[in-house]
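Undergrad: quick one, fold the following:
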Amino acid sequence: MPSILFEVKDQIAFITLNRPEKLNAFNREMALLFQQKLDECQHDKNVRCVYITGAGKSFCAGQDLSEVVETDGQEVNKMLREQYNPIVWKIRMMEKPVVGAINGVAAGAGANMALACDVVVATKSSYFTQAFSKIGLVPDSGGTFILPRFIGWQRASALMMLADKIPAEEAEKMGMLYKTFPDEIFVEESIKIAEKLSHMPTRSLALIKHALNFSVSNTFEQQLKIEDVFQQKAVETHDYKEGVKAFLEKRVPEYTGE
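TA: So this is what the prediction gives:
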């Protein structure tokens, strides 16, 4: 079986990490294939939402340590540059909404990859852990950037140093994710979110995503200018015109993603 399962159905691209015997931990082949599938999603006009989950009872346990047990610092840095950094960058730059459907353990790079998604939902039995310090490493895959902005400096510092396991419901209360669902209805409810996003004005969602990306480093004045620029781009889309027309005609809009 391939390490990444991929299917496009009803304008949703389903990407499933598929090494369940390894808790979907990444090896190089899996990381590069994942990047390839993200690129396909970006360029396929038939894809209007991306849904990422894991096979079996785990989302992703991070890096498969058996692949790096004897590597030196240069090899680890190469791994970051060629595998993990491109993955989280592609997720954040994707001009379509990305749903992270966390169905079990999300550890290390797997946890930070999940946090990079636009809408993160999880089963109540899931948990998150910044496992890096347990083996003498530093959080990567954007974790030191994203996590403090979600939950604050002090909590992020503690979770990264102590490597605590945070149950999904606690993670939701902290602000790490959008919602949790009981395990038995998780797939149904998480796909409903992807379905809703896939029928919304895709260009608007992409501009919202980019505006949020800018907001983490902009001043208030700079962000007002970004909103001005992006709003003008949104006004020029087909879906804006359709949305206004449908509102005035008191009907449900039919968005095309253009």
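
Undergrad: all contacts plus neighbour counts: C-alpha atoms, from now on.
TA: Will do.

Undergrad: what's the separation between Met30 and Tyr84?
TA: Between Met30 and Tyr84 the computed distance is 11 Å (C-alpha to C-alpha, to the nearest Å).

Undergrad: actually Val119, sorry about that
TA: From Val119 to Tyr84 the distance is 20 Å (C-alpha to C-alpha).

Undergrad: the two: which is more packed in?
TA: Tyr84 (26 against 20; other C-alpha atoms under 10 Å).

Undergrad: how close does the closest residue to that one other than its chain neighbours get to Ala194?
TA: Once flanking residues are discounted, Tyr84 sits nearest to Ser141: 5.6 Å by C-alpha to C-alpha, 6 or more residues apart in numbering. The gap separating Ser141 from Ala194 is 24 Å, by C-alpha to C-alpha.

Undergrad: just Thr53 next, same as before
TA: Thr53 is 12 Å from Ala194, by C-alpha to C-alpha.

Undergrad: can you check Gln222 too?
TA: Taken as C-alpha to C-alpha, the span from Gln222 to Ala194 is 31 Å.

Undergrad: how many neighbouring residues does Leu32 have?
TA: Leu32, neighbours per other C-alpha under 10 Å, totals 18.

Undergrad: I figured it was touching Arg81, is that so?
TA: No - counting by C-alpha atoms under 8 Å, Leu32 stays clear of Arg81, with 11.6 Å between them.

Undergrad: what sits in contact with each of those two?
TA: Shared contacts of Leu32 and Arg81 (C-alpha atoms under 8 Å, 6 or more residues apart in numbering): none.

Undergrad: one more, for comparison:
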Amino acid sequence: MPDQNTVLYSADGPVALIAFNRPDALNASNHALRTELSQAMDRAEMDPAIRVVVLTGEGRGFAAGADLTESFTARRGTINEHILKDHARLIDNIVQSDKAYVAALAGATAGVSMAYALACDMIIMAENAFLYSPFAAIGLVPDGGTTWMLVRAFGHQKAFEIVADFARVSAAECLHAGLANQVVPAEDLRRTALERARTIATRAAPLSIKYAKKLLRHAATAGRNEITRLEADFQFVCDLSEDSKEGVRAFLEKRKPVFRGR
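TA: The predicted model follows:
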């Protein structure tokens, strides 16, 4: 993997940390960042030892959205092609990954960067964190799947206010809405997110996380009967796994299980 500048990657046991690293630009997304983010995601995905990924930003905020100073020639095709090829693809990596993603948000999470954060499976926010949608101020609409996620988190009216009135959504509001899992002092954010990630990685069976994530994603739009059948299918797969047998043995033997993801 080439040396990284705009995205930092590190791993500690079963947890990987991916951090946007353009603090002077509030981690705004440019071509280099998107390229290195794709490489970091692929690195985590291909490493069987990694079970949870923490996604965060260096400096004062998570990320400020697209870098508006980047020339149009740096995009791949028209604006809609750019969104689908450069942003939606990376956001889908989070959604489709078999590994859990935990977002650690401080300061501003704005523009298309909201879609990256909201796509994660858990969100830990610093007390100074907020969501901000500036699209309408520059004659655009939210993208990357942001509107779909905002409506499901806040309902139509609040989502409209966020988009049309540029209303900042505080960490406290996100926690109240069930969007954030935990709010902590800014100085504790990264440590808390890594601790939560490690807890998931060491206590939950990887196959359970993989299939539970698929079920919860699908449950947002599927009916109860469809989900019930899908649960049964995934339960069949999990029940045959070595991890399920190990989990039962560990329970009966009153010890911690050792899961291997198979």
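
Undergrad: the residue nearest to Tyr84 of the first structure -> the second structure?
TA: Under the alignment (TM-score structural alignment), Ser141 of the first structure maps onto Gly144 of the second structure.

Undergrad: now swap in Trp89 of the first structure and tell me
TA: In the second structure, Trp89 of the first structure lines up with Asp92, judged by TM-score structural alignment.

Undergrad: show the contacting residues for that match.
TA: Contacts of Asp92 of the second structure (C-alpha under 8 Å, 6+ apart): none.

Undergrad: confirm it sits in a helix?
TA: Yes - applying DSSP: H, G, I helix; E, B strand; the rest coil, one finds Asp92 of the second structure inside a helix.

Undergrad: tell me how far it lies from Ala106 of the second structure.
TA: 23 Å.

Undergrad: ditto for Val7 of the second structure
TA: To Ala106 of the second structure, Val7 of the second structure is 17 Å away according to C-alpha to C-alpha.

Undergrad: and Leu179 of the second structure, by the same measure?
TA: For Leu179 of the second structure, the distance to Ala106 of the second structure - C-alpha to C-alpha - is 15 Å.

Undergrad: more neighbours: the two, which one.
TA: For the pair Leu179 of the second structure and Ala106, the greater number of neighbours falls to Ala106 (29 against 21), based on other C-alpha under 10 Å.

Undergrad: counting neighbours, what do you get for the residue nearest to that one when sequence neighbours are not counted?
TA: Sequence neighbours aside, Ala129 is the residue nearest to Ala106 of the second structure in space, at 4.5 Å (criterion: C-alpha to C-alpha, 6+ apart). Residue neighbour count, defined by other C-alpha under 10 Å, stands at 27 for Ala129 of the second structure.

Undergrad: before we move on, what about Val76 of the first structure?
TA: 12.

Undergrad: could I get the full set of strands for the stretch 1-150 of the second structure?
TA: For the stretch 1-150 of the second structure, the strands defined by DSSP state E, counting those that start in this stretch occupy 7-12, 15-20, 52-57, 100-105, 108-110, 122-126, 130-132.

Undergrad: make a markdown table out of those strands and add distance to Ala186 of the second structure.
TA: Shown next, in a markdown table, are the strands of the stretch 1-150 of the second structure (distance: least, C-alpha to C-alpha, whole Å):
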| stretch | distance to Ala186 of the second structure |
| --- | --- |
| strand 7-12 | 20 |
| strand 15-20 | 16 |
| strand 52-57 | 12 |
| strand 100-105 | 9 |
| strand 108-110 | 12 |
| strand 122-126 | 5 |
| strand 130-132 | 12 |
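
Undergrad: hang on, isn't Val110 of the first structure packed against Asp64?
TA: If you look again at residue 110 of the first structure, you'll see it is Gly, not Val. No - between Gly110 of the first structure and Asp64 there is no contact under C-alpha under 8 Å: 10.8 Å.

Undergrad: the more surrounded of the two?
TA: The neighbour comparison of Gly110 of the first structure against Asp64 (other C-alpha under 10 Å) goes to Gly110, with 25 against 16.

Undergrad: looking at the second structure, name the residue matched to that one.
TA: Match for Gly110 of the first structure (TM-score structural alignment): Ser113.
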